[in-house]
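Novice: Take a look and give me a structure for this.
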Amino acid sequence: MNVWDLFVAIVLGIVEGLTEFAPVSSTGHMILVDDMMLHSKELFPASVANSFKVVIQLGSILAVLVVFRSRFIDLLGLSRRKGTGTVRGPRLKLMQVIVGLIPAGIIGVLFEDYIDEYLFSVETVLIGLVLGGVLMIVADKLRPRTPAADTVDKITYKQALGVGLFQCLGMWPGFSRSGSTISGGVLLGMSHRAASDFTFIMAVPIMAGASLISLAKHWDAFTPEALPFFIAGFISAFVFALVSIRFFLKLIQRIKLVPFAIYRFVLAALIYIFWF
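Specialist: So this is what the prediction gives:
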């Protein structure tokens, strides 16, 4: 493991951290940075490359847990505020999160192998980037003028299920899971901030579950020689995801979704130019 390997790990971790939870497609960015600039597939065996993607995703997941730590404590019923006699308004319930996870969970179990084998290509990512951008523009144009759920605590079970259905679109590479769910939430009457909060909260169990399954499959890649590579990527993904999430939650309330859609179109054009 040399200095260049560590540089590649840090750069890819930065890309993961900055793009995983923004509605811009982390997959599209990975293609542009990895295949066009770093060519890490030529540097490392496939097992190491696959495991590395899982490791940096875990770094991003940890960042969500840090930002929303009080919310997860509350969802798990571990909040110390209970029993204090304080009157509390409606709160997001764990069952609502579970309802939101069910559609993508079912699709993932049934079609995971098909998605991995047939949908991970530059062409499908380009399609996902463009169509996802169109969805985001439509969501901003057709959203209710006054959202029914201006905070995540006012989300209904029907809205949670609807967002879960939109999340299935994110299984198409390039479509962006967060882009799909935030757009769906806005169309279903959530504020941009409420839809974003719900998206991040749902991301933890679904990404953690998928990552742990993948780790079990590629555990043999965690050799002493590869550990510095994994550690560097994990730390950079965690740090930049932490910054990205906090910044995005403030930004989305001001600029909405259309600017992100335009950015996606530009990214698609760059991938097309450099790849083809």
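Novice: C-alpha only now, for contacts and for neighbours.
Specialist: Will do.
Novice: I'd say residue 230 and residue 9 touch.
Specialist: Yes. Taking contacts as Cα atoms under 8 Å, residue 230 lies within contact range of residue 9: 7.2 Å.
Novice: Counting neighbours, go ahead and name the busier of the two.
Specialist: The residue with more neighbours, out of residue 230 and residue 9, is residue 9; 27 against 23, by other Cα atoms under 10 Å.
Novice: does that one belong to a helix or a strand, and which?
Specialist: Applying DSSP states H and E as the criterion places residue 9 in helix 3-19.
Novice: After that helix, which helix or strand is next? Please name it.
Specialist: Immediately after helix 3-19, counting by DSSP H and E, sits helix 26-30.
Novice: wouldn't residue 258 be in contact with residue 132 here?
Specialist: No. Between residue 258 and residue 132 there is no contact under Cα under 8 Å: 11.1 Å.
Novice: Next, the second sequence, to be compared with the first:
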Amino acid sequence: MKINIMDKLFSRVEERGVVCLGLDTALEYIPAHVFEGRCEEEAIFQFNKEIIDATLDVVACFKVQIAYYEALGLKGLMAYSKTLAYLREKDAIIVADIKRGDIAATATQYAKAHFEGDFEADFITLSPYMGMDSIEPYLPYMETGSKGVFSLVRTSNKGAEDIENLDTIDGRKVYTIVGDKLTEMSKHMISDCGYSPIGGVIGCTHVEEGREIRKRFNNMFFLIPGYGAQGGKACDVAMYLNNGNGGVVNSSRGILLAYKKEGRDKEFALCAREESIIMRDEIKSEVESILRNN
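Specialist: Down below sits the predicted model:
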């Protein structure tokens, strides 16, 4: 029997903590010695492989941002495909950060491209701002329990105020309407862990909204950006979780470039592991503090 992907992610968080490691690998992130005797494609994959091997048991999942690979053309996409294949080989949970947002036949092809074949992932990110029919073509994969999506709802960037935070005629914010519609769409797909396969991208930089968002979208699993480089702290993140679960917290540069803090180029993978553990434990400590005080 195939394991429901949301139940699997929930279990990984229970076992390994909430860290989602972003493999947003730019060439300039890779230490010089990794390039020795390797072309760019091979160097990217080798860097990713060593990071994966060093962190597999201390992170819940890996988010691979396709733009970093697309920017390098075919060689970049080959490194992307190899990275996904290696993650599958290691039974890691993959979030492909592709942010697609089209409708009908086009969206059906995007679903096939990123839920099957060379670019197969467990979860993908989507933008719902063309409407809910931009999500519908992905439903057949989610209804089997084998795949999931994280749809943009309340993002961590400054420009989120331009549209997502606007008031509507019924008094709700735009992002609240989006979240409500996603909740309605997925209510028949709640898994054993209590969450649907339609998760939400919820940035942790809007601290004043955190508790309300978590309460309103109680059956929505969150992919939480904004930690670290964008200003989000462990205490901010904790309020977006449900007793330490119900979400994963992404960090990309903060983990990938941890080796630069002390000039430990040769130990870049070990530094990534150490940084992941620090992040995991800081968030866990804040969650425990909240539970003690409630």
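Novice: Provide the TM-score value for the superposition.
Specialist: Once the chains are laid over each other, their TM-score by TM-score structural alignment, normalised by the length of structure 1 reads 0.29; 133 aligned residues with a Cα RMSD of 6.0 Å.
Novice: on that earlier part again, between residue 258 and residue 132 of structure 1, which one's more packed in?
Specialist: Neighbour comparison, residue 258 of structure 1 and residue 132: the larger count goes to residue 132, with 28 against 18 (by other Cα under 10 Å).
Novice: Give me the distance between that one and residue 206 of structure 1.
Specialist: Note on residue 132 of structure 1: its distance to residue 206 of structure 1, by Cα to Cα, to the nearest Å, is 20 Å.
Novice: Now do the SS call for residue 124 of structure 2.
Specialist: Counting by DSSP: H, G, I helix; E, B strand; the rest coil, the backbone at residue 124 of structure 2 sits in strand.
Novice: list the helices and strands the helix or strand containing residue 183 of structure 2 packs on?
Specialist: Taking DSSP H and E as the criterion, residue 183 of structure 2 maps to helix 174-186. Applying 3 or more Cα pairs under 8 Å, 6 or more residues apart in numbering; DSSP states H and E, one finds that helix 174-186 of structure 2 contacts strand 148-154, strand 198-202.
Novice: now those as TSV including distance to residue 19 of structure 2 and mean neighbour count?
Specialist: What follows is these, written out as TSV (distance: least, Cα to Cα, whole Å; neighbours: other Cα atoms under 10 Å):
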stretch	distance to residue 19 of structure 2	mean neighbour count
strand 148-154	16	26
strand 198-202	15	27
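Novice: out of these, which comes closest to residue 179 of structure 2?
Specialist: Counting by Cα to Cα, residue 179 of structure 2 lies closest to strand 148-154 out of these; the figure is 6.1 Å.
Novice: Could you identify the helix or strand that succeeds that closest one?
Specialist: With elements assigned by DSSP H and E, the helix or strand that comes after strand 148-154 of structure 2 is helix 160-163.
Novice: What lies in contact with that next one?
Specialist: By Cα atoms under 8 Å, 6 or more residues apart in numbering, the list of residues contacting helix 160-163 of structure 2 from outside reads 154, 174.
Novice: if we go to 7 Å?
Specialist: Applying Cα atoms under 7 Å, 6 or more residues apart in numbering, the contact partners of helix 160-163 of structure 2 are residue 174.
Novice: where along structure 2 do the helices fall?
Specialist: Listed in chain order, the helices of structure 2 (DSSP state H) span 5-16, 32-35, 40-55, 67-70, 74-89, 104-115, 139-143, 160-163, 174-186, 210-216, 234-238, 253-256, 268-293.
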